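[1] Task: produce atomic coordinates for the following.
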Amino acid sequence: MESKPNFEEIDFQKYLLVLQRRWLPTVGIFTIVTSFATLFAFSLKASYKADGSLLIRTNETSSLTGLGEAIGKLESLTTTNNPLETQAKIVTSVPVLQETIRTLNLKDNQGEPLKIRDFAQKLKIENAKGTEILLISYTDNDPVLAAEVVNQLMKVYIRNNIEANRAEAASARKFIGQEIPTTEAAVKEAESNLRKFKEENKIIALETEASIAVQTISSLEQQISEAQAQFVNVNARAQKLQYQASINSQQSVTFASLSQIPGIQQVVTQLQEAEDQLAIEQSRLQPTHPMIINLEEKITALNNLLQNRINQNIGNNQQIPAENLQIGELRQRLIEDFARTETERVGLGKQITELSNKWYAYKKRVNVLPRLEQTQRQLERKLKAAQTTYEALLTKLQEVQVAENQNIGNARIISPALIPDQSSGPRKLIVIAAGGVVGVIVALIAAFTLDLIDSSVKTLKEARELFQYTLLGVIPSVGRNIKRNYLEQQIPRIIGREIPHHPVGDAYQMLQANLQFLNSDKKLKAIVVTSSVPQEGKSEVAANLAVTMAQLGQRVLLVDANMRHPIQHHIWEITNAVGLSNVMVDQVALNVAIQQPIPNLYVLPSGVVPPNPVALLDSQRMAGLVNSFTQEYDFVIFDTPPLAGMLDAAVLSKLVDGILLVVRPGVINYDTANAAKEFLRQSGQQVLGMVINGMNIKREPDSYFYYSRKSIESNVSRNSLPLK
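    Model prediction:
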């Protein structure tokens, strides 16, 4: 089944159409809301608002004396909070309000003490932007009382503020008095601990000692480095002398005796001269030169001679280098140099040892100094903290003693409330206007809500989109006056006969023309006129269509096939004693049952209501009658019951050329329309098209395509045209 379409594009014209459809509840709701607003406006009593202001500040006396300035000082706990907001809450606190009510003996309308809640509703506290001023206002019907309340409230707040500051100072004084002895003992203990520490570690000035120790260590390190350098040089020289002379105790005696033998000294001298000459010649001659070879041979011979003479003198085969056999003076000098160098080396070794011992001693002290400094700083911090706390407590004790004796708070009245001379309540016109605005809003909400929950098909466009059948005609509504007569008659009437030249007649002529040109191959002879539900005007459409065709010169037969609720005999004011049902059971002849109310129009009423109308319509007799009707008349129109729950139209439509479906916006809803459409589809009915009946031109956005509103409104008659 199809569901109600969702119209996403809604323009202002469609909004206006909704208001036109729901004008009655819209106007009613607007009237009710506006009326209540008007009554409320005139029932309001005059109210007066008295204003006063408080300056919230730091205690001036404390600021001037420098004592107790923290008592009562307003500070915010966070950067985002305003301390004036806290004071505003204090002004409206229960104790302050209760004291004000009690002092002024405020009563309510019943003579009972005014409740805190009611009192607070009349009270307003604001912070003057960019200042430290609180604006206090109170609204009451009595202007004198309003001013008294504001002034008394400010006095109560200031008195409570002073008492709170005193209480705070007294509490602080008591607390400080209890803490001073403990803090004093802590100072003495910290001083004793620091003194003991310095005595035990022999500390006078750690920073000075550390500086001196660092300098001493640096000096010792320099001295050690210099002594070590000297030791290295002396040791190297001694080793060199020992290496050059190969000096030891035994060799020194041997060298001394050999140096005194002339033969050995002579050979040594010759050997040295030969070696010197060889060195000179090697610098300018090749190694294979004869002179080089001769010198080398000479040196070898001299070495051999020297060794022989040594062996002859010392009696063993000990090999002694020739360079060690210098003259006695040189050898003696070498021995003396070696002795002096060895003595110097031993002295430097002892000096290095002594300097190193001093360096280690100072280094050990320096390594301990950071720990001692850390401990000393900790003890000094404890002492300083204890002293600071002690001094602060002494200072605060003096401050709170002064603050406790003061009689000044941190607020003062800068503008007392004056008796207001003008009412501050809302003006009546403003209340009425606001009520009108609210009324419009509520009325609009109600109108659109009703339209949303209304599931009926409201416009021609919705009907076309829902059924999707060919639109053969649009029958407009004829106005309010005719609808008023509808309540009196309840019987459809023939607009073409009773209201000549009415625009509705033009609509039926258009319908007749569309039916004639619907099928160019086969001319329509018989149709069934039905609707989805009752009250859509199918009988009216059938009757007026028959009149239109008859006026055009066609012989038209209008058959009232609605044997459940017949209406055509009332429309034409003819008898229903005999009719279709009687003819089908052969109770009366056809020519007797058919009546002619106007020229070219013949009406066959339904006759006596049978027990089973469907059985009569679905019979061979009915098929024969339809065949004879189409042969004798130019056009046959069957007025049948609606499709909802009845098979009459479906059964009869199989015997004719098709169904003309009448749709009346505002009567049919989406559920019944979908059910009717699905029924026609499943039963395989031939639907020629549909007629939109009772269309309200003013409520159709596209109505100008069909009719002129002016022509219709100017030709509407006061005669009724009720629907069935």
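[2] hey, let's count contacts and neighbours off CA atoms from now on
    Will do.
[3] Is Tyr390 in contact with Glu184, as I believe?
    Yes. With contact defined as CA atoms under 8 Å, Tyr390 counts as touching Glu184 (6.3 Å).
[4] These two: which is more packed in?
    In this view Tyr390 and Glu184 are compared by other CA atoms under 10 Å, and Tyr390 has more residues nearby, 22 against 15.
[5] For the stretch 401-550 of the chain, which segments count as helices?
    Ranges of helices in the stretch 401-550 of the chain, per DSSP state H, counting those that start in this stretch, are 428-453, 460-467, 480-489, 495-498, 503-516, 538-551.
[6] I'd like the structure of this one too, to check against the first:
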Amino acid sequence: MNANYPVISLKDYVKAIFRHKAVVVITFIVIITGTIIGLELKTPVYHARVTMLISAEKQIDSPYYTSLSGAQIQQLTPSGIVNSNPVIKRAVNVLKLHERPADYEKQFCSPLKARLIDLRLKRSKSNDNPSFDEPSYRFRMAVEGLKENIGVEPIRDTNLFAITVSDFSPEAAAEIANVVSRSYIIFDLEQQLAELRLQYGEMHPNVVQLKDNISAMIQNLHGKILPAIEAIGPATVKIIEQAEVPLAPTGTNKRTALLLAVFMALFAGIMLAFALEYIDHTIKSPQDIVTNLNLPHLGSIPRNGYRKNGCMNGVKRGTVSAQFYQKLSDNLCLLIRDKNIKSLLIAAATPRERSARVSANLGNLLSTKTGQKVIIIDANVNAPALNRVFDISEGPGLADVLERKVPFEKATQEIRPNLTVLPAGDTQLEPALLLESTRMGEVIKIAKEKYGLVLIDYSNVVNLRDTCILSSYLDGVILVVSEGQTKHHVLKELIESLNDKKVNLLGAVLDNRTFPIPKVIYKRI
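    Below is the predicted model:
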């Protein structure tokens, strides 16, 4: 299989989730919080339904109705008539909906929604609307509100249609639906009455009969369930099924909605974690070093592998940090013996990354394991680091030796037997000029003669000229790559340039390594 397309295992997916666990948790909290607030702001609404029939037949014949055909009956679906002012105003008057308090919803909503209703009413009154409390205004608002809560839907391939009424109270929803449907029947009878009055006069028996029918329907203009024969009525529009009190509000109940939100929040969080992992092109694992950079992985240093100051002698034996350093130093010991290496450049892959602590701890361990004298030279003249790591004085150093201000021996500081440090020193000259001078080669030659192993720390390997000059005096280069900071393409370009300059790259150390998967889970996948 192509090395650029490694096999993705279950651990890689789990690692991506745990690496971005903060994003998953935040996404989960935001979605669940938003869902809970949304549910709190949503007052349960009940729907009551009345089924009606357009028959185009009436008790009193009229040329208008007898001339209707089946196709014309279908066109009489009364969505507009049900919501007309004569029908709605009669229902509002009968039910006294205009006398409902402005904060009627507060009886059924959550405390949070109740506060918002209070704020909305307070704001409306603060606008100094003089008509806000007038009866005519309240009546008009009740009519418009009822129209918004009524739905009329034809039932396909039949002469039936349904009137649906919404309300916060299930009893009120059923009552309003029944009153509206009966008000519509009364309106239909009144249209017949008006036609017959024009045709036959006020005293005609048919007119008198229609008046009696209208009076009887007005007596039944309430929300209670009527006997079927009384509910059907004599009009061309007949009630087939009266509205009953709904048992449950419409929509998904809160428990189900919250459960769905939990699954959606987890799914969204995990998908977002995968998306962030996909667009993150930084080095994140030893496998990335081998696969993407085509370099040997020499070892890793965990994120908590450093103390604020000090090197390996500040890390307790047996700790996780010490174990990683031990493994890294063991690998380097084998490399040093197999390839007869006497000098190494330990360099950070980008200027932001520091290699000083890695150099310090490796020098400390290698001086013990190899039994040779080890010197660590700080080549970071523009940004000294080893003096802080070892907590030593900022005396003369490499820069002073390169400027011939002090001899080599006077600038070195012995940390302990077999371990010596040459600090960076201080200079007023351009650091690049010092490192590129022939004197730098002489200093490295002196160090090789006096010590068994020479380690040079340099944290600006992107400066190819300096890196190539330094590496020409040494046996090999080790890159220090920080997890989650160094991008693949930056490193690839850097490595290609170093290879073109014939730099001997021995491998890479993954610094700042994290282990996002908990140990308990890691062992089981």
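[7] TM-score of the superposition?
    The TM-score (TM-score structural alignment, normalised by the length of the second structure) is 0.72; 454 aligned residues with a CA RMSD of 4.2 Å.
[8] and the helix or strand harbouring Glu40 of the second structure, what other elements does it pack with?
    Applying DSSP states H and E as the criterion places Glu40 of the second structure in helix 21-41. If you count contacts as 3 or more CA pairs under 8 Å, 6 or more residues apart in numbering; DSSP states H and E, helix 21-41 of the second structure packs onto helix 111-126, helix 254-279.
[9] Would you pull up how far whichever helix or strand comes after the first one lies from the middle of the chain?
    Stepping forward along the backbone from helix 111-126 of the second structure, the first helix or strand reached (DSSP H and E) is helix 135-148. Per CA atoms, centre = their mean, to the nearest Å, the displacement of helix 135-148 of the second structure from the mean C-alpha position of its chain is 43 Å.
[10] what's the spacing between the aligned partner of Leu491 of the second structure in the first structure and Gly666 of the first structure?
    Counting by TM-score structural alignment, Leu491 of the second structure corresponds to Ala673 in the first structure. Counting by CA to CA, to the nearest Å, the gap from Ala673 of the first structure to Gly666 of the first structure is 12 Å.
[11] of those two, who's got more company?
    Ala673 (26 against 17).
[12] element containing that one, please.
    helix 670-682.
[13] Who are the packing partners of that helix?
    Judged by 3+ CA pairs under 8 Å, 6+ apart, the packing partners of helix 670-682 of the first structure are helix 460-467.
[14] residues making contact with the helix it packs on?
    2, 4-5, 457, 471, 663, 665, 673-674, 677, 692, 695, 700 (CA atoms under 8 Å, 6 or more residues apart in numbering).
[15] Would you mind checking which of those is nearest to Thr254 of the first structure?
    Pro5 (140.2 Å; CA to CA).
[16] ok now do that closest one, which residues does it touch?
    Leu466.
[17] so it sits in a helix?
    No. When DSSP: H, G, I helix; E, B strand; the rest coil is applied, Pro5 of the first structure is found to be coil, with no helix at that position.
[18] OK, contacts around the aligned partner of Gln413 of the second structure in the first structure?
    Aligned counterpart of Gln413 of the second structure in the first structure: Gln595 (TM-score structural alignment). The contact partners of Gln595 of the first structure, by CA under 8 Å, 6+ apart, come to Ile574, Tyr602, Val603, Leu604.
[19] again with Val503 of the second structure
    Cys468, Ser471, Ser472, Gly476, Val477.
[20] Give me the secondary structure label for it.
    coil.
[21] Also the one 5 residues further on?
    Using three-state DSSP as the criterion, the local structure at Ala508 of the second structure reads strand.
[22] That one -> the first structure?
    In the first structure, Ala508 of the second structure lines up with Met690, judged by TM-score structural alignment.
[23] Just to check, that match is in contact with Lys677?
    No. Contact criterion CA under 8 Å: Met690 of the first structure and Lys677 do not qualify, at 11.6 Å.
[24] neighbour count winner among those two?
    Met690 (25 against 20).
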